[in-house]
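Engineer: need a structure here:
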Amino acid sequence: MIRALARVLRGLREDRFFLILLAALVAFSVFDPGRIPRYGALVDWPTIAALAGLLLLTKGLELSGALRRLGRLWVGAMSTERAAALSLVTAAALLSTVLTNDVALFVVVPLTLGVCRLTGMPATRMVVFEALAVNAGSALTPIGNPQNLFIWQLSKVSFGEFVWQLLPLVAALMAALLTLTACSFSGRPIRVEEHEDVPVDRLLLWASLALYVPFLVATDMHLAGWAVAAVLAAYLLMRPAVVAELDWGLLLVFVLMFVDLRLLAGLDAVRGAMLGLGLQRPENLYWAAIGASQLISNVPAAIALAEYARDWRVIAYGVNVGGFGFMVGSLANLIALRLTGDRKALRTFHAYAVPALLVAAVLGYAILFFAGCS
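Structural biologist: Down below sits the predicted model:
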């Protein structure tokens, strides 16, 4: 555990986003030290508990090796570049609905880079499309991405109701993305040889799968704290490595985000500016969510806007659409580009992601305000 703690601290020292959040907290504390004892109340602990549980479960699935083996077999069965691209994009989107968008990338991208080395497919372009795919697919469920997890806890609606409300948007986004994918990759024949036998930890696999549904049910019943405690205890008894490998730094980042953004939202100048945007009007709220996501990323945008408006569905549409566009729109974008190892990936990403934002924004607006879904 000491080694794991050292790894977390080393990662935090290199995490610019964390350092910015920490610096902001120090500044708030210096200018208004009287609020320090109330910082804990600013954190949405049910959301943090739900996120911790999901990270544990997905880490268990990842470390079991089953997803990696399944992915290699699936892609190895594809006969053309276009078929492989469509399968990888679809897999990334589907995985993101249950494993969160960033975990889906950690599963799919390493596999993709290996396949591209074997087949000559354009690796950076493929990873960019997978980043777009997880942004689209993860919008469907409350557990697909951190902003949905927060909005779900805020809305108090059921898991099924949340999915039903986001389904039209995700269906439209995926139809557009799959069409673009088919046009962007050729029908060149490919052949992928299976060179590696990936071992599977069956106990870890089945235990993680068995814990998944009860955890979701308990979270849906607003018992996320008890649920994460049970999952944590199970892994500590069965496979402590899962707990050691968890991204504890990410949880700390989200805690700081809640505190910083709610302190910022409470400033008179900020409150006045936000109230002047007319966020009680759904149209204004939708465009504000997209715009804020391009500036501060969609998770902080969701947290900030929830302080001024309660239309969770419009916020969800706006911040999920806002994951496209500029790299900062979603943390998943940053993860995908970092995994490519390509210094020119930023240019390729924006060549596809910015037009995707324009299309997604129009689709989302049409569904919310012209298709009777508002």
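
Engineer: alpha carbons only for contacts and neighbour counts from here, please
Structural biologist: Noted.

Engineer: which residues touch stretch 159-171?
Structural biologist: 136-137, 139-142, 152, 220, 313, 317, 363-364, 367, 373 (Cα atoms under 8 Å, 6 or more residues apart in numbering).

Engineer: in helices only, show me these.
Structural biologist: 136-137, 152, 220, 313, 317, 363-364, 367 (DSSP state H).

Engineer: identify the farthest-apart pair in these.
Structural biologist: 220 and 363 (29.1 Å; Cα to Cα).

Engineer: here's the other one to compare against:
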Amino acid sequence: MVTVVRRTLHDKIFIIALICAGLSLFIGTPQLTAINWATIGTLFALMISVQLLRAMHLLDTLRDWLLVKSHDTRQMCQLFILLAFGGSMILTNDVAILTLIPIFLTLARRQHLAIAYPTTLIIMAANLGSAFTPIGNPQNLFLVTFYHVNLFTFFKLSTPLMLASLTLLVALSWRLPRLPLTVTPTKSTPISRSQIGLAGGLLSFIMLGIFNLVPISLVIIGTIVVGLMINRRVFRDVDYALLLTFICFFIFVSAISHNPAITHWLNQLTQTAPSVYITGLITSQVISNVPAAILLANFTPHLSALFLGVNIGGLGSLVASLANLLALKQLLPFNDEQPLHHFLIVFTALNGLGLFILGLGGWFYLHL
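Structural biologist: Below is the predicted model of the structure:
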């Protein structure tokens, strides 16, 4: 318990969100009813299921399988990109980055590879892949619960972005160097198929709750019970700081939404689908795409435009997605070998390119 509290209080993203929530009290008066507890509860259930999968070493096994299939460094990087892209759809972009980036950096160091370009593509893959499912990232989870989106509508909206994103990532990955691969995979922990089946069933159960096919309260209780049955230690590893950060986001958004001047300004910016889309893209660059989604959803019925705006808006600046900041933390130990400023230059350039290409594609898609 002490460890969990200490880890939470030392989480820089939570501290920043808490400060922003506190400062927002000088702008407007927040309403506690604005906190979407269904989203918070669903996120908690999702975190438990993800920690169960991590405890089963599923990604470690997939990593070793990918290394066996790799013939050179380019293919190794491409497979990591695909794993981040696909894994983030189920395990969230945060977990994909926290799990894969350290593994990749260790392997890249052994191969003496320049890490900036492939690492950036892995980060982009996690952010873009997570947009495909309602559980892939926090903003999707919020949008689905806020707008009460059904399964067909969501995937009809997310599939074109997924295909465009995958095409972009594959194209960019062909610029990776192609060198002989000398890394041998490490021995991974055996996986219990029964436990994986139970965890997979739990994820499916959570999906039913997200789409209102099962009461969300039942989903939360069921997830807690399954977690206690399989591995109680997963509750220690849940990112409670992220849950509190989300609550701070809701308070921040509620406060500024009750400021008449800001409300009038946002109402003017969210009248049409194209304006919502552009506002989502720009706002994400400044305050990150999760709070941008929470903020703008209160002012517009244009789900498609907002979905595309905040998900494509996860590209671009370092703060556009919280997952970017998590990735930066993983890179700090490697600063002595390969300067961090070089990574930031490559990161900004590639994300800027991706933002331009997909942003332009999203604009034309909305006008079809």
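
Engineer: re earlier: what is the nearest of the ones in helices among the contacts of stretch 159-171 of the first structure to residue 70 of the first structure?
Structural biologist: residue 137 (19.4 Å).

Engineer: ok, the corresponding residue of the second structure for residue 140 of the first structure - contacts?
Structural biologist: Residue 140 of the first structure maps onto residue 132 in the second structure, with residues paired by TM-score structural alignment. Shown in contact with residue 132 of the second structure (Cα under 8 Å, 6+ apart): 89, 155, 158-159, 161-162.

Engineer: how about the residues you listed, which pair is most distant?
Structural biologist: Counting by Cα to Cα, the most remote pair of the contacts of residue 132 of the second structure is 89 and 161, 13.0 Å apart.

Engineer: so what sits against both of those two?
Structural biologist: What both residue 89 of the second structure and residue 161 touch, as defined by Cα under 8 Å, 6+ apart, is the set 131-132.

Engineer: gap between residue 135 of the first structure and residue 62 of the first structure?
Structural biologist: Distance from residue 135 of the first structure to residue 62 of the first structure, counting by Cα to Cα, to the nearest Å: 20 Å.

Engineer: read off where the helix ranked longest in the second structure ends up in the first structure.
Structural biologist: Of all the segments assigned as helix in the second structure under DSSP H, the longest by residue count is helix 73-111. Across the first structure, the stretch matching helix 73-111 of the second structure (TM-score structural alignment) is residues 81-119.

Engineer: now do the end-to-end distance for that stretch.
Structural biologist: End-to-end for stretch 81-119 of the first structure, by Cα to Cα: 8 Å.

Engineer: isn't residue 220 of the first structure up against residue 152?
Structural biologist: No. In this structure, residue 220 of the first structure is not within contact of residue 152 by Cα atoms under 8 Å, at 9.1 Å.

Engineer: the two: which has the busier surroundings?
Structural biologist: In this view residue 220 of the first structure and residue 152 are compared by other Cα atoms under 10 Å, and residue 152 has more residues nearby, 23 against 19.

Engineer: which residues sit in contact with the corresponding residue of the second structure for that one?
Structural biologist: When the second structure is aligned by TM-score structural alignment, residue 152 of the first structure is paired with residue 144. Listed by Cα under 8 Å, 6+ apart, the contact partners of residue 144 of the second structure are 134, 150, 154, 210-211.

Engineer: cool, and residue 247 of the first structure?
Structural biologist: 8, 55.
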